[in-house]
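Asker: Sequence first, then the predicted structure, then my questions.
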Amino acid sequence: MGFISKFTKLRRNREFDYQPRYYKSDKEGNPFKIEYKFDQFRTTAGSNRGLKAKFNNVVADAKKQGDRNMRVRMLIIISILVLIFLYIIDFDLSIFFSS
């Protein structure tokens, strides 16, 4: 069994604790760790694993009151895009009006 396990056993990745020569660790955290600017404000970024946790985050975000100006802006953009699409496909709006 020892002979077969040499081929079937998964090797762990090597971890190196690299520290640059002229790096002064006055600041907190690792300078090589990539963090995005708004991760602290996002509910989706983090260690939430699993479908249930993600679904609960989506429901919680949907319950929050958003910015009213953003909603109005989004409705205007969507309506303009729909009108452009209807113009491109040459849709006739006269079917909605009785003559």
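Answerer: Right, received. Where do you want to start?

Asker: Every contact and neighbour count from this point should use C-alpha atoms.
Answerer: Fine.

Asker: The residue nearest to the spatial centre of the chain and Lys64, how far apart?
Answerer: Relative to the mean C-alpha position of the chain, the nearest C-alpha, by C-alpha atoms, centre = their mean, is the one of Thr44, at 6.5 Å. For Thr44, the distance to Lys64 equals 14 Å [C-alpha to C-alpha, to the nearest Å].

Asker: same thing with Asn56?
Answerer: Here the criterion is C-alpha to C-alpha. By it, Asn56 lies 13 Å from Lys64.

Asker: With Phe16 instead?
Answerer: Counting by C-alpha to C-alpha, the gap between Phe16 and Lys64 amounts to 43 Å.

Asker: Check it against this one:
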Amino acid sequence: MLSKITRLRKNRKFEYNPRFYDNKDKPNPFKIEPKFDQFRSTLNPSRGLKGKINSAFDDTKRQGDRNIKIRMAVILAILILAFLYIIDFDLSIFFSS
């Protein structure tokens, strides 16, 4: 009895077809579709180990924006130096005197 209360309902799909609309040669203009679905690699994930490995290799082949990579490296370096400063890490162990 408790499972009837806690069970989640399935999402319902909205498919509206007007009575006098012939959609044989054109796609449905009332179909709700996100704007960037064609660019997403995770929209329809491949099932199985081989599909996941292939999608991971495809993601590594894609080139990212160089500015974002540089910005991430700078932010990461600042955070690491701030952390080392907070814990009073002594940098003199790396230099010979």
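Answerer: Sure thing, it's come through. Everything quoted here is computed from the prediction, not taken from an experiment.

Asker: Need the TM-score from the superposition.
Answerer: Aligned and superposed, the two chains score 0.60 in TM-score terms (TM-score structural alignment, normalised by the length of structure 2); 81 aligned residues with a C-alpha RMSD of 3.4 Å.

Asker: circling back: thought the residue nearest to the centre of structure 1 was touching Phe55?
Answerer: No: taking C-alpha atoms under 8 Å as the definition, Thr44 of structure 1 is not a contact partner of Phe55, at 10.0 Å.

Asker: Asn56 and Lys64 of structure 1: which is more packed in?
Answerer: In this view Asn56 of structure 1 and Lys64 are compared by other C-alpha atoms under 10 Å, and Asn56 has more residues nearby, 11 against 8.

Asker: Aligned counterpart of the more buried one in structure 2, please.
Answerer: Correspondence of Asn56 of structure 1 to structure 2, assessed by TM-score structural alignment: Asn54.

Asker: Likewise for Arg73 of structure 1?
Answerer: Counting by TM-score structural alignment, Arg73 of structure 1 corresponds to Arg71 in structure 2.

Asker: Its match: neighbouring residues, count only.
Answerer: 11.

Asker: Then Ser46 of structure 2?
Answerer: The burial metric for Ser46 of structure 2, expressed as a neighbour count using other C-alpha under 10 Å, is 14.

Asker: My guess is it contacts Ala56. True?
Answerer: No: with contact defined as C-alpha under 8 Å, Ser46 of structure 2 and Ala56 do not form a contacting pair (10.5 Å).

Asker: Next up, the contacts around Arg47 of structure 2.
Answerer: Applying C-alpha atoms under 8 Å, 6 or more residues apart in numbering, we find Arg47 of structure 2 in contact with no residue.

Asker: and it, helix, strand or coil?
Answerer: Recorded secondary structure, Arg47 of structure 2: coil (DSSP: H, G, I helix; E, B strand; the rest coil).

Asker: Ser41 of structure 2 too?
Answerer: Secondary structure for Ser41 of structure 2, judged by three-state DSSP, is coil.

Asker: In structure 1, what sits opposite it in the alignment?
Answerer: In structure 1, the residue paired with Ser41 of structure 2 is Thr43, using TM-score structural alignment.

Asker: That match touches Asn57, doesn't it?
Answerer: Yes: the criterion here is C-alpha under 8 Å, and Thr43 of structure 1 meets it with Asn57 at 6.7 Å.
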